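Colleague: Sequence first, then the predicted structure:
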Amino acid sequence: MMPKVLSLILFLFVATGPVKGNQVILSADLWCPYTCEPSADDKGILVDAIDSILQQSGHQLDYQLVNWARAIKMTRSGKYDGIVGAYISDAPDFVFHTEPIQISKMCFFVKKDDPWKYFGKDTLKDRKISVVNAYSYGEYFDDYIVKNHNQGDKSIVQISGMDITKTRVEQLKSNQIDTVLEDWRVFPYNVATYKKNSDSQWEAEFKSVGCLPGEGLFIALSPNRDTSKDYAEIINRGLKQLADSGKLNEIVSRYE
């Protein structure tokens, strides 16, 4: 006769079937080509990468687009599993995987006919620099933002919202700012998209005139979810497989 305990285990296995993968809720703001529209075929370099990793481990991605400051707040509280495209300095209390998915370089963009160039903090005098509220630009520059935001002639101008490129282009157009600090991929990509979809006749061109040190881009996982350490290990294994197989390079190439 089969023992009762073994009989019960077999009954539960048959009744419930294999354990299904979790739905992993990750949030980000619109930061194409890293994090793009959830409804698009190409959702962004980082989103496509983490989606592939999660699928390989039997999980499903629920990717949501929200304001960055809100994304951090809601993930910290445990509503979301993580945020996509974070520097470690964005949320140092979060749980991080070991290696970054990509390296971000924040660069200074100006109008093409602007002779100014960036050679360190001493060259920032009299510039009006656009940065995004709640973004980290790395420890090197975050301290400068704190010290100079809303000081004097507002050398640091913080903006927020979902259509940041449009706001910045209009601010440059009206001379409210003269410098944009943004990732080396993000600003050119979004300006090209803005021009393509805009009725504006403004045809100004931009150039990069210097960059800050590179920073790793991560999936930052909630400090208030028990699954975060497990997801970090899944990303560690999956990212190595993605890189070794060449699939990560394939994903990146779709956005170039």
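Modeller: That came through, no problem.

Colleague: contacts, neighbours, all on C-alpha from now
Modeller: Noted.

Colleague: Can you give the distance from stretch 47-62 to the centre of its chain?
Modeller: Distance of stretch 47-62 from the chain centroid (Cα atoms, centre = their mean, to the nearest Å) equals 16 Å.

Colleague: List the buried residues in it.
Modeller: 47, 48, 49, 50, 51, 52, 53, 54, 59, 60, 61 (16 or more other Cα atoms under 10 Å).

Colleague: and of these, the nearest to residue 123?
Modeller: residue 47 (35.9 Å; Cα to Cα).

Colleague: hang on, the closest one is in a helix, isn't it?
Modeller: Yes - under DSSP: H, G, I helix; E, B strand; the rest coil, residue 47 sits within a helix.

Colleague: what residues are up against it?
Modeller: When contacts are counted by Cα atoms under 8 Å, 6 or more residues apart in numbering, residue 47 is found next to 34, 35, 63, 84.

Colleague: ok, second structure coming up, stack it against the first:
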Amino acid sequence: MFKYLLILLSLIGIHAHATPIRIASDIWCPYICENEKGYVVELTKRAFEIQGQTVVFVTIPYKRALIELQRDNIDAVLALTPSAITNNQLIDADIIIGYNSNDFYTLIGEDESFETIADLNQTLQAAVVSGYNYGVELDAWLNAHPNTYFASGNDPLAMNIIRLVKGRHSVIVDNKNVIEYTASQLNLSQQLRYAGTIGQPVPLHVGFSQLNHANAKMFANGIEMLKANGEYQEIINKYKILPSVSTNKARHKHLQKFLPVINK
């Protein structure tokens, strides 16, 4: 918590001396990655930079980001669903920057499949990331079952994958692209199995506070400019192929201590 406080104080200090757009999110690669990478991060930054507006981006947990947005310590949070926009009384610039789906993964060798909420009734424990919206029906099921595990922290999905491999959960739920990307960073892709999707994909937006109508409009204008000059598609194309192994040694070292013996 002290680390997050220092980050936020630095953002406030920067805002006092200049006027950068202050944006935060948790890691959700390939949408939002470390070192200001990820296609949503790059699109958002370039949408402002192409108009001469600087951007400061920091990584903090999702729920904390929403709280700081409400407090006006930051200006925007990336990759929010329409329900998150509405529930937190935000604005979204009417720009879709991607889609999210509720995809289910088990260990290789399991035979469970998930196409409806009822399919979850036979599972021992589902693991999700705390603070996220999974749709009305799935949220209701998850909250009604005390065995549901809600992960939090800086790398909640990575920890859910590791816990799945260790046998702590029977299924994890998240976006397919994000699960496969994170599993590849952990060298655990071969141990996971796609087991289905429940519901339809939902659009993702950049959420701005009510004090940021002008910035939301600037973001929308910037996206149109990037589409017109070809940069938009160039950035999207960069993230079509997921890397098989992480090059971020610090993150890998941090996660390595949690990996089971079978991966060493």
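Modeller: All right, it came through fine. Bear in mind the structure is a predicted one, so any value in this text is a computation, not a measurement.

Colleague: quick one on the thing from earlier: tell me which of the buried residues of stretch 47-62 of structure 1 fall in strands.
Modeller: Counted as lying in strands by DSSP state E, out of the buried residues of stretch 47-62 of structure 1, are 60, 61.

Colleague: quick one on the thing from earlier: farthest pair within the contacts of residue 47 of structure 1?
Modeller: Spatial extent of these (Cα to Cα) is set by the pair 34 and 63 at 12.8 Å.

Colleague: Return the residue of structure 1 aligned against residue 181 of structure 2.
Modeller: Using TM-score structural alignment, the partner of residue 181 of structure 2 in structure 1 is residue 189.

Colleague: Residue 113 of structure 1: helix or strand, and which one exactly?
Modeller: Per DSSP states H and E, residue 113 of structure 1 falls between elements, in no helix or strand.

Colleague: Tell me how many other residues crowd it.
Modeller: Close neighbours of residue 113 of structure 1, defined as other Cα atoms under 10 Å, add up to 10.

Colleague: corresponding residue for it in structure 2?
Modeller: Match for residue 113 of structure 1 (TM-score structural alignment): residue 109.

Colleague: residues contacting the aligned residue in structure 1 for residue 138 of structure 2?
Modeller: Using TM-score structural alignment, the partner of residue 138 of structure 2 in structure 1 is residue 141. Shown in contact with residue 141 of structure 1 (Cα under 8 Å, 6+ apart): residue 212.

Colleague: Residue 141 of structure 1 and residue 248 of structure 1: what is the separation?
Modeller: Distance of residue 141 of structure 1 to residue 248 of structure 1, computed by Cα to Cα, to the nearest Å: 29 Å.

Colleague: what ranges do the strands span in structure 1?
Modeller: Under DSSP E, structure 1 gives strands at 23-28, 60-65, 82-86, 102-104, 106-111, 129-132, 156-159, 179-183, 206-211, 215-221.

Colleague: Look at the counterpart of residue 215 of structure 1 in structure 2 and say how many residues are nearby.
Modeller: Under the alignment by TM-score structural alignment, residue 215 of structure 1 pairs with residue 202 in structure 2. Residues within reach of residue 202 of structure 2, counting by other Cα under 10 Å, total 17.

Colleague: contacting residues around residue 202 of structure 2?
Modeller: Residue 202 of structure 2 touches 81, 82, 99, 100, 101, counting by Cα under 8 Å, 6+ apart.
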